[in-house]
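Colleague: okay, structure incoming, though there's no sequence with it:
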């Protein structure tokens, strides 16, 4: 009797073990694509330390593939085919995997229509995207993917509201991480991070993102960081702020069309308020190959404020400045007042603080 019970227990244990092993495999298939290829999944801009598996790939055979599911917490990935290299950088779809994911179906011709099962992917499709469509008017996955990398305050406001209503959402947490690591620190982002439920705050991604927010190099109230730059004469120096009551740091580069288009307005503001204590410093991220163009733009447009070069944006990337032009507003002591001020808001500050001085 004891022997039979032991055999029954062992049989059940083996069956359960096999069942758990089956759950660790994600079955994948393609619609309208039968070629042999390689499917790549990767992070985009978020540090590797946030991930259990940062980059991985799988072979596609006759439109079928498998993935190992050993995710301890939900993960966000972007995707690409090996055959896409040289044609595009990224496919327009956010893929959320968690330990409930068992199936993924990729639509080759309409990639953004691809589907993934699992709790997190379901939330993204049935809750997050529907709310984004309702509140932001964003109906297209391609547009939503591009929106992640734009300075779009409405998206951040939406993310705050969505997180407040869905404080256990890993979808919201990953998108917040994506925004932070591309656009840098914001007070609104910090407030959004604080909204998450304790169950989410115990996750590695929340802990890492919280640490990065707390230690952000560009943060309102902080001193402007010490960086190394190059002068117009080609000398390497430690960056020193000019004397002024309000100081604008302008991150730009010579072949950035929006940067060039903003210069006439900046010149007008500078001419008006420089006598009252307004200063501008330009920091370009031009590579060595366009250094002469950088100098030519300064001369041709007769830009009279100080200019420095951060070759290829080595220092700028550390500050998480990835969109241009990007303006930081500092006070007379070099403390950051605004981490991302637009020209309209800049003019407001100048009129309020420097008019008549």
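Modeller: Nice, thanks for sending it over. All of these numbers come straight from a predicted model, not from anything done at the bench.
Colleague: all contacts plus neighbour counts: C-alpha atoms, from now on.
Modeller: Noted.
Colleague: the stretch 101-250 of the chain: strands as residue ranges?
Modeller: If DSSP state E, counting those that start in this stretch is used as the criterion, the strands of the stretch 101-250 of the chain fall at 103-107, 115-116, 228-230, 236-238, 246-252.
Colleague: and those strands, which is most packed in?
Modeller: Scoring the strands of the stretch 101-250 of the chain by mean neighbour count under mean count of other Cα atoms under 10 Å gives strand 246-252 as the most buried, with a mean of 23.
Colleague: just checking, what packs against that one?
Modeller: On a contact count with 3 or more Cα pairs under 8 Å, 6 or more residues apart in numbering; DSSP states H and E, strand 246-252 meets strand 278-284, strand 326-331.
Colleague: pipe the ones you listed into TSV and attach mean neighbour count and distance to residue 122 per row.
Modeller: Shown next, in TSV, are the helices and strands packed on strand 246-252 (neighbours: other Cα atoms under 10 Å; distance: least, Cα to Cα, whole Å):
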stretch	mean neighbour count	distance to residue 122
strand 278-284	23	43
strand 326-331	22	36
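Colleague: got the ones you listed as a markdown table, with distance to residue 340 columns?
Modeller: Compiled in a markdown table, the helices and strands packed on strand 246-252 are given as follows (distance: least, Cα to Cα, whole Å):
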| stretch | distance to residue 340 |
| --- | --- |
| strand 278-284 | 15 |
| strand 326-331 | 5 |
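Colleague: of the ones you listed, which is nearest residue 22?
Modeller: Proximity to residue 22 (Cα to Cα) singles out strand 326-331 among the helices and strands packed on strand 246-252, at 49.4 Å.
Colleague: packing partners of the closest one?
Modeller: Strand 326-331 is packed against strand 246-252, strand 336-338, with contacts defined by 3+ Cα pairs under 8 Å, 6+ apart.
Colleague: ok, residue 250 - contacts?
Modeller: 280, 281, 282, 283, 325, 326, 327, 328 (Cα atoms under 8 Å, 6 or more residues apart in numbering).
Colleague: then this one, side by side with the first:
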């Protein structure tokens, strides 16, 4: 590892915004050091979360000279960024705030956290401390899971798999409750707000909704706060107890899905997937077995693919290859599902005969257990 100098030298920066936006922005400076002598470092936003950045926000590049680099720019509030050096290193995300911050990067730790001394990332330390019990619980779960995996491989006995899933979801409940408690004690934590925003990728529950309500107006009305609120409002539409929305999707014949596709069955699983999603494909055999076991009792599955235009033929081939005999529909480019905040796949919604969502995110073993107890 090359020696890292202490002095920080300005190297290069590029404008981030159009001139019309400058009046709303404040200066930021990044003084950085890295364990390589030369090259370039890029400061890059997350393209999947464009709502978190002002219009016109673009990656910027700085040269590395003798292990040092510097960025100057303007932002109106903290933004979540990552650093990229060449083709071999990319950091984990880190908050860039107005004012100055010193950042240190170790390229030996690919996807590792850069050392960042701004106030947002300093808050991460108190956040991590509050979650120590949660992390220990997760570690214990992982140790238990790994021990079972060493014995049974990928096919656990159903009783053990169901028990393992219940243990995992118990850690989720503790995690969400801990986040709520942390925000009650630290309502001005921008870091906690970002964590909530990221967590909503995996679905909504009332604890997460209550957590958002404990942030002050200043954070709620920030760009990040508004993006978080939008996720909550989208996801609440497909929460347990809500009525399944009318998806504008079409089958292989180009026919639109019925307005009430669930009313002829006691319970219907809406399985959202796409043709190149390996976890989606991995559950097909289990879904086929479950459908065969419970179809006569009033259970059905409806598949909705979110394949992009260039993969439509792959979607058709997948239906044939995996012998998916239940109704299949296409949400081209995921336009419909994205309206409801669905970005993680597979995602499933279990719906009763009246169209009410009775369960979400069930694994196949959980689904089987639910059907045994409710059909």
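Modeller: Here it is on my side, so go on. All values reported here derive from a predicted model rather than from experimental measurement.
Colleague: TM-score for these two?
Modeller: The TM-score (TM-score structural alignment, normalised by the length of structure 1) is 0.73; 313 aligned residues with a Cα RMSD of 3.3 Å.
Colleague: what's the closest of the helices and strands packed on strand 246-252 of structure 1 to residue 164 of structure 1?
Modeller: Proximity to residue 164 of structure 1 (Cα to Cα) singles out strand 326-331 among those, at 28.7 Å.
Colleague: ok, residues contacting the closest one?
Modeller: Contacts to strand 326-331 of structure 1, defined as Cα under 8 Å, 6+ apart, come from residues 224, 244-252, 336-342, 346.
Colleague: ditto for stretch 90-98 of structure 2
Modeller: With Cα under 8 Å, 6+ apart, stretch 90-98 of structure 2 has contacts from 26-29, 74-84, 105, 107, 109-114, 116, 118-121.
Colleague: straight-line length of it, end to end?
Modeller: Start and end residues of stretch 90-98 of structure 2 are separated by 23 Å (Cα to Cα, to the nearest Å).
Colleague: centre of the chain to that stretch, how far?
Modeller: Centroid displacement of stretch 90-98 of structure 2 relative to its chain, using Cα atoms, centre = their mean, to the nearest Å, is 17 Å.
Colleague: what are the buried residues along it?
Modeller: 90, 91, 93, 94, 95, 96, 97, 98 (16 or more other Cα atoms under 10 Å).
Colleague: which position in structure 1 aligns with residue 344 of structure 2?
Modeller: Using TM-score structural alignment, the equivalent of residue 344 of structure 2 in structure 1 is residue 323.
Colleague: checking that match next. Helix, strand or coil?
Modeller: Per DSSP: H, G, I helix; E, B strand; the rest coil, the secondary structure class of residue 323 of structure 1 is coil.
Colleague: separation between it and residue 225 of structure 1?
Modeller: To residue 225 of structure 1, residue 323 of structure 1 is 18 Å away according to Cα to Cα.
Colleague: and residue 42 of structure 1, by the same measure?
Modeller: 31 Å.
Colleague: can you give me the helices for the stretch 1-150 of structure 2?
Modeller: Using DSSP state H, counting those that start in this stretch, the helices of the stretch 1-150 of structure 2 run over 119-130, 132-152.
Colleague: show residues contacting the longest one.
Modeller: Read it as helix 132-152 of structure 2. Residues from elsewhere that reach helix 132-152 of structure 2, judged by Cα under 8 Å, 6+ apart: 156, 164, 167, 168, 171, 174, 175, 178.
Colleague: that's a strand at the second one, yeah?
Modeller: Read that as residue 164 of structure 2. No - judged by three-state DSSP, residue 164 of structure 2 forms no part of a strand; its state is helix.
Colleague: what about it, neighbour count?
Modeller: Neighbourhood size, residue 164 of structure 2 [other Cα atoms under 10 Å]: 18.
Colleague: quick one: contacts for it?
Modeller: Residue 164 of structure 2 neighbours (Cα under 8 Å, 6+ apart): residue 145.
Colleague: aligned partner of it in structure 1?
Modeller: Alignment note: residue 164 of structure 2 maps to a gap in structure 1; criterion TM-score structural alignment.
Colleague: can you say which of the contacts of stretch 90-98 of structure 2 are buried?
Modeller: Buried by 16+ other Cα under 10 Å: 28-29, 74-84, 105, 107, 111, 113-114, 116, 118-121, out of the contacts of stretch 90-98 of structure 2.
Colleague: name the nearest residue to the aligned residue in structure 2 for residue 309 of structure 1, sequence neighbours excluded.
Modeller: Under the alignment (TM-score structural alignment), residue 309 of structure 1 pairs with residue 330 in structure 2. Residue nearest to residue 330 of structure 2 in three dimensions, not counting chain neighbours: residue 305, with 4.8 Å by Cα to Cα, 6 or more residues apart in numbering.
Colleague: I figured the one you found hits residue 274, correct?
Modeller: Yes - look at residue 305 of structure 2 against residue 274 with Cα atoms under 8 Å: they come within range, at 4.8 Å.
Colleague: any residues in contact with both of these two?
Modeller: Jointly contacting residue 305 of structure 2 and residue 274 under the rule Cα under 8 Å, 6+ apart are residue 315.
Colleague: quick one: residue 42 of structure 2 and residue 102 of structure 2, what's the gap?
Modeller: To residue 102 of structure 2, residue 42 of structure 2 is 16 Å away according to Cα to Cα.
Colleague: that should have said residue 310 of structure 2, apologies.
Modeller: The gap separating residue 310 of structure 2 from residue 102 of structure 2 is 43 Å, by Cα to Cα.
Colleague: hmm, back to that, turn the contacts of residue 250 of structure 1 into a markdown table, columns for distance to residue 190 of structure 1.
Modeller: Shown next, in a markdown table, are those (distance: Cα to Cα, whole Å):
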| residue | distance to residue 190 of structure 1 |
| --- | --- |
| 280 | 28 |
| 281 | 28 |
| 282 | 28 |
| 283 | 27 |
| 325 | 23 |
| 326 | 20 |
| 327 | 20 |
| 328 | 18 |
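Colleague: preserved in structure 2, out of those residues?
Modeller: Counting by both residues aligned by TM-score structural alignment, their matches' Cα atoms under 8 Å, the contacts of residue 250 of structure 1 that remain in contact in structure 2 are 280, 281, 282, 283, 325, 326, 327, 328.
Colleague: count of neighbours near the match of residue 344 of structure 2?
Modeller: Using other Cα under 10 Å, residue 323 of structure 1 has 15 neighbouring residues.
Colleague: ok, back up a step: who has more neighbours out of residue 42 and residue 225 of structure 1?
Modeller: Taking other Cα under 10 Å, residue 42 of structure 1 and residue 225 do not tie; residue 42 has more neighbours (20 against 15).
Colleague: sweet, I'm off.
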